[in-house]
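# Structural data only, the sequence is not supplied:
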């Protein structure tokens, strides 16, 4: 008969090892239930936000349900609740609809299942194209955009989130004679 406290580790059984009496999952130490409150306090010692605490914990420690427990611990921190800076999101602004197709386009890099893609959307028709990016360099993004411009025409304005792939390619907008506008940092959904 298996102890109930061990059944929660069943799905990780192939990843667990014991070294000098310490249970590990890969390079992370597996902590027993009685030590977890102390570990949660240590992970949140600098009163960092949830994602920072989770990132820090995932590098060093493990137990089943750890992410949810750390998230709950950080959310219930009175100090963080008192002093958190809750900046309101910048309001969304509607872009005027251009008078011709492909006059204004939006572009964005996103990932699905570990693969990166570039989406380019026409503000006039809402037509979009999605391209697989084998690498997310300025050169790869510019090459994909050149193909779109060759098919659809040169836009007057390209809107992006101002990521490094776009900001390092400023000479591209100057050479191809279009205006490059960026959305608010951290609020890239304004491109919609």
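All right, it came through fine. In this text the structure is predicted, and so the values were computed from the model without any measurement.
# Please make it C-alpha for all contacts and neighbour counts, starting now.
Noted.
# Nearest residue to residue 73 in space, please, no chain neighbours.
residue 40 (7.2 Å; CA to CA, 6 or more residues apart in numbering).
# what about the helices in this structure?
Secondary structure of the chain by DSSP state H: the helices cover 4-7, 36-43, 50-60, 66-75, 78-83, 138-152, 164-167, 170-176.
# Tell me which of those sits nearest to residue 158.
helix 170-176 (8.6 Å; CA to CA).
# Please compare the first structure with the one that follows:
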């Protein structure tokens, strides 16, 4: 029993060391960081982070991107972002039956702080587009990156990030916090 435990621990250490070397050897081309700014001159990427977060982002399967999309999202952002939005909602929201045999279903949200933040940023960027204070290409690039971060955050330890989101007073500050996150495409 003692030898088996030691062997398992040794295997875990070796595999984690290999994974760390793989991540460290990534080229800068593999790391995606999106700057964002709008016509008002707000540069969301200017703030230097105290600590840079890294989430591993696994590209979604093509069949997952073919989820049914909401027409309101598609009309504003286009088909590609609407597909990411549908994937984001399918990852964060799930149905739960509170009592066995009860036909009522309760909708639950995983990591509600991140979910509500992304929904709020999407609404904020939509309003900024209507006011014409930001460009469509910049806003769509920003929301796509934030949706990718949201999808990646579901499988990561994001407690620190959620606490930082709680401290933010405005949507611009939340966007700046999302811009501090580095996604590694695997």
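Right, received. Where do you want to start? Model, not experiment: these values are computed from the prediction.
# Can you give me the TM-score here?
TM-score for the superposed pair, counting by TM-score structural alignment, normalised by the length of the second structure: 0.25. Supporting figures: 79 aligned residues with a CA RMSD of 5.2 Å.
# Next, format the helices of the first structure as TSV and append distance to residue 130 of the first structure and mean neighbour count.
Shown next, in TSV, are those (distance: least, CA to CA, whole Å; neighbours: other CA atoms under 10 Å):
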stretch	distance to residue 130 of the first structure	mean neighbour count
helix 4-7	44	9
helix 36-43	40	15
helix 50-60	29	16
helix 66-75	33	16
helix 78-83	40	10
helix 138-152	10	15
helix 164-167	16	17
helix 170-176	20	13
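# right, and the ones you listed - which one's nearest residue 121 of the first structure?
Taking these one by one with CA to CA, helix 138-152 is closest: 10.3 Å.
# so what does the closest one touch, helix or strand wise?
strand 128-133, helix 164-167 (3 or more CA pairs under 8 Å, 6 or more residues apart in numbering; DSSP states H and E).
# Now tabulate those in CSV and tack on distance to residue 140 of the first structure.
Converted to CSV, these look like this (distance: least, CA to CA, whole Å):
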stretch, distance to residue 140 of the first structure
strand 128-133, 7
helix 164-167, 9
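# Please name whichever of these is nearest to residue 74 of the first structure.
Residue 74 of the first structure lies closest, by CA to CA, to one member of these: helix 164-167, at 31.5 Å.
# and residue 24 of the first structure, how far is that from residue 40 of the first structure?
Per CA to CA, to the nearest Å, residue 24 of the first structure is found 18 Å from residue 40 of the first structure.
# Let me fix that, I meant to ask about residue 81 of the first structure.
Taking CA to CA, one finds residue 81 of the first structure at 17 Å from residue 40 of the first structure.
# What of residue 175 of the first structure?
53 Å.
# cool, residue 19 of the first structure as well?
23 Å.
# mind putting the helices of the first structure in a markdown table, distance to residue 131 of the first structure included?
Converted to a markdown table, the helices of the first structure look like this (distance: least, CA to CA, whole Å):
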| stretch | distance to residue 131 of the first structure |
| --- | --- |
| helix 4-7 | 44 |
| helix 36-43 | 40 |
| helix 50-60 | 30 |
| helix 66-75 | 33 |
| helix 78-83 | 41 |
| helix 138-152 | 7 |
| helix 164-167 | 15 |
| helix 170-176 | 19 |
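# closest one to residue 182 of the first structure among those?
Nearest of the helices of the first structure to residue 182 of the first structure, taken as CA to CA: helix 164-167 at 9.1 Å.
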